[in-house]
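**Q** let's see this in three dimensions:
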Amino acid sequence: MSAPAPDGPAVAGDEPRNLDDYVVQYGRLPFEPLQAAVRRRRVLQQVRSIAPRRLLEIGCGLDPLFTDLPDVQEIVVLEPAAAFASAARAAASGCRGVTVVEARAEDVAPADLGAPFDAVVLSSLLHEVPDPSALLLAVRRFCGRSTVVHVNVPNARSLHRLLAVAMGLVEDVYALSPVQRQMQQRGTYDLDGLRAELAAAGFVVARWGTVLVKPFPHAQMQELVDSGFLTPRLIDGLDSLAEALPEIGSELWVDAEVADV
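**A** As a prediction, the model looks like this:
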């Protein structure tokens, strides 16, 4: 199984996204800063392994990558949310080789950004847009033959989802959680579903894995942090565990390449 299709059952992503509300809700999420830190660590690791000269980041949120990638000669950020784009511009002030564009990837001509890029990053984004196929086809236009596209999304087979099914709290691991509805997300991916969407846009998965084995939902994880039980060392251990048990990590990542035609 894969994530719900955009024309499938009504979910949060079937209606136009309210980006202003998304920005507000994002700032209120429990545990998300810690989850985001683990996610970012993996993204940076994969980008550094690619060693791109030119990087395109699509959807930077509150923490654009360029602040931790001083060796990349040129970085372009495409961010449709006004508040996030404004914050990225402020962070880019004085940074050489960084350009922030407030726009959707689907609405920008590749020539305007000097495509192709050596690497493209879509971090925590594909599951939030109403039409992932359109986004991936737009991304393909920014790619050359050797471009690597790094994508990460929530993993439908995360341990906390498997546990919820085992407890009878939800019928299956693909059910939308209250947090997903709050954040206007349209669904959750497994590896087969993500591979299929990438393949339809002209990509093949070269590498994959997960991050952070997360036993419980965000709210319960935050309670463990607040109690002092869930320490930084324990979080690092749960993240390392995802390398040994990649099927059950909380977020799925892939490095995709342009398919041979």
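
**Q** hey, let's count contacts and neighbours off CA atoms from now on
**A** Fine.

**Q** what's the span of stretch 215-234, first residue to last?
**A** 12 Å (CA to CA, to the nearest Å).

**Q** only the buried residues of it, if you could.
**A** 215-218, 221-222, 225 (16 or more other CA atoms under 10 Å).

**Q** what about the strands in this protein?
**A** Ranges of strands within the chain are 54-58, 74-78, 98-101, 117-123, 143-154, 203-211, 251-258, based on DSSP state E.

**Q** residue 150: how many residues sit nearby?
**A** Residue 150 has 22 neighbours, counted by other CA atoms under 10 Å.

**Q** any idea how far it lies from residue 214?
**A** From residue 150 over to residue 214 the distance is 22 Å, taken as CA to CA.

**Q** related to what we said a few turns ago, now the strands of the chain in JSON lines, with distance to residue 92?
**A** JSON lines is the format used below for the strands of the chain (distance: least, CA to CA, whole Å):
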{"stretch": "strand 54-58", "distance to residue 92": "13"}
{"stretch": "strand 74-78", "distance to residue 92": "10"}
{"stretch": "strand 98-101", "distance to residue 92": "6"}
{"stretch": "strand 117-123", "distance to residue 92": "18"}
{"stretch": "strand 143-154", "distance to residue 92": "22"}
{"stretch": "strand 203-211", "distance to residue 92": "28"}
{"stretch": "strand 251-258", "distance to residue 92": "26"}
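
**Q** one more, please, to line up against the first structure:
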Amino acid sequence: MSLENEQDPTAYDRTYVLDNRLTLQWYPQRVVAMAQTGSMLELGLGHGYSTEYFAKTFQRYQVVEGSQEMIDRFRKRFAIEGVDIAQGYFEDFETAERFDSIGMGFVLEHVDDPAAIIRRYAQFLSPGGSIYIAVPNAESLHRRLGHAAGLLPDIYALNSADLEFGHKRYFTLESLVTMVQGEGLEIRKVEGLLLKPITTQQMLDLNLSEAILQAMLKVGVDYPELCNSLLLQASRPA
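**A** Prediction:
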């Protein structure tokens, strides 16, 4: 279950539903594969996929969410225990608590100053803790192929759907690593989320089996520079 079917249907079609189902179910699984399962602070409720997964995995789990409407919607649709939701803007959040893991899943493409968000939340890490950042990848294989075929004039430009969903930027592997290192963090691991060689609409038209879709996720782990999205683990220097 997710929050996506509560979106305005004019702003959310089935192609994005498939992308979200694949990527947002895979993202928390990959984070947990890398993380300590003590405490977790996550930025945003999103579509509810990671919230549901993390709440069952971490001993202590808190979410920062700016929208009271999203919090109310989440509480209405999910009967999940162990989720502590703090209402407030990411930029203003304060806590004396320190967390083993901090999740920034598909957040930094939406905010005004992503480097400032990383800088702010790095101070909330416990010793040895990690930040997990997932962002869309401008240089994904399907975008590169679309550009080479003349279907996508500029792989780095935002399209109308990006703007409708509140995206302010794309990232590349290089730009993400440079930004994170610029905030004094060390890169621990980088993985890819969803290696798709064609557009989501083409995937739907081909009626690909679930086994093939899952293979796109599994194979993509080792090829971040070609994947639909990037997942990066970073920590403060020892």
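
**Q** go through the buried residues of stretch 215-234 of the first structure and flag which are in helices.
**A** 218, 221-222, 225 (DSSP state H).

**Q** dump the residues you listed to CSV, plus distance to residue 58 of the first structure.
**A** Listed next are those as CSV, based on distance: CA to CA, whole Å:
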residue, distance to residue 58 of the first structure
218, 25
221, 28
222, 28
225, 30
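
**Q** what two of those residues have the greatest distance between them?
**A** Largest separation among those by CA to CA: 218 and 225, giving 10.4 Å.

**Q** could you pick out the longest helix of the first structure?
**A** The first structure, longest helix under DSSP H: helix 32-50.

**Q** by how many degrees do that one and strand 143-154 diverge?
**A** Helix 32-50 of the first structure and strand 143-154 are oriented at 150 degrees to each other (axes from the mean of the first three to the mean of the last three CA atoms, to 10 degrees).

**Q** residues in contact with the equivalent of residue 188 of the second structure over in the first structure?
**A** Taking TM-score structural alignment, the alignment pairs residue 188 of the second structure with residue 206 from the first structure. Residues near residue 206 of the first structure by CA atoms under 8 Å, 6 or more residues apart in numbering: 254-257.

**Q** ok, now how distant is residue 114 of the second structure from residue 175 of the second structure?
**A** Taken as CA to CA, the span from residue 114 of the second structure to residue 175 of the second structure is 12 Å.

**Q** with neighbour numbers in mind, choose between these two.
**A** residue 114 (17 against 11).

**Q** any idea how far the more buried one is from residue 104 of the second structure?
**A** 10 Å.

**Q** try residue 197 of the second structure
**A** 26 Å.

**Q** please apply the same query to residue 171 of the second structure.
**A** Here residue 171 of the second structure is placed at a distance of 14 Å from residue 104 of the second structure (CA to CA).

**Q** then residue 65 of the second structure?
**A** Counting by CA to CA, the gap from residue 65 of the second structure to residue 104 of the second structure is 12 Å.

**Q** which neighbours do the two have in common?
**A** Residues touching both residue 65 of the second structure and residue 104 (CA under 8 Å, 6+ apart): 43-44.

**Q** show me what residue 68 of the second structure lines up with in the first structure.
**A** Under TM-score structural alignment, residue 68 of the second structure pairs with residue 82 in the first structure.

**Q** ah, wrong one, I meant residue 22 of the second structure
**A** Correspondence of residue 22 of the second structure to the first structure, assessed by TM-score structural alignment: residue 38.

**Q** who's in contact with its match?
**A** By CA under 8 Å, 6+ apart, residue 38 of the first structure lies in contact with 211-212, 239.

**Q** which one of those residues has the most neighbours?
**A** Greatest neighbour count in the contacts of residue 38 of the first structure, by other CA under 10 Å, goes to residue 211: 30 neighbours.

**Q** how many other residues sit next to the match of residue 68 of the second structure?
**A** The burial count for residue 82 of the first structure: 15, using other CA under 10 Å.
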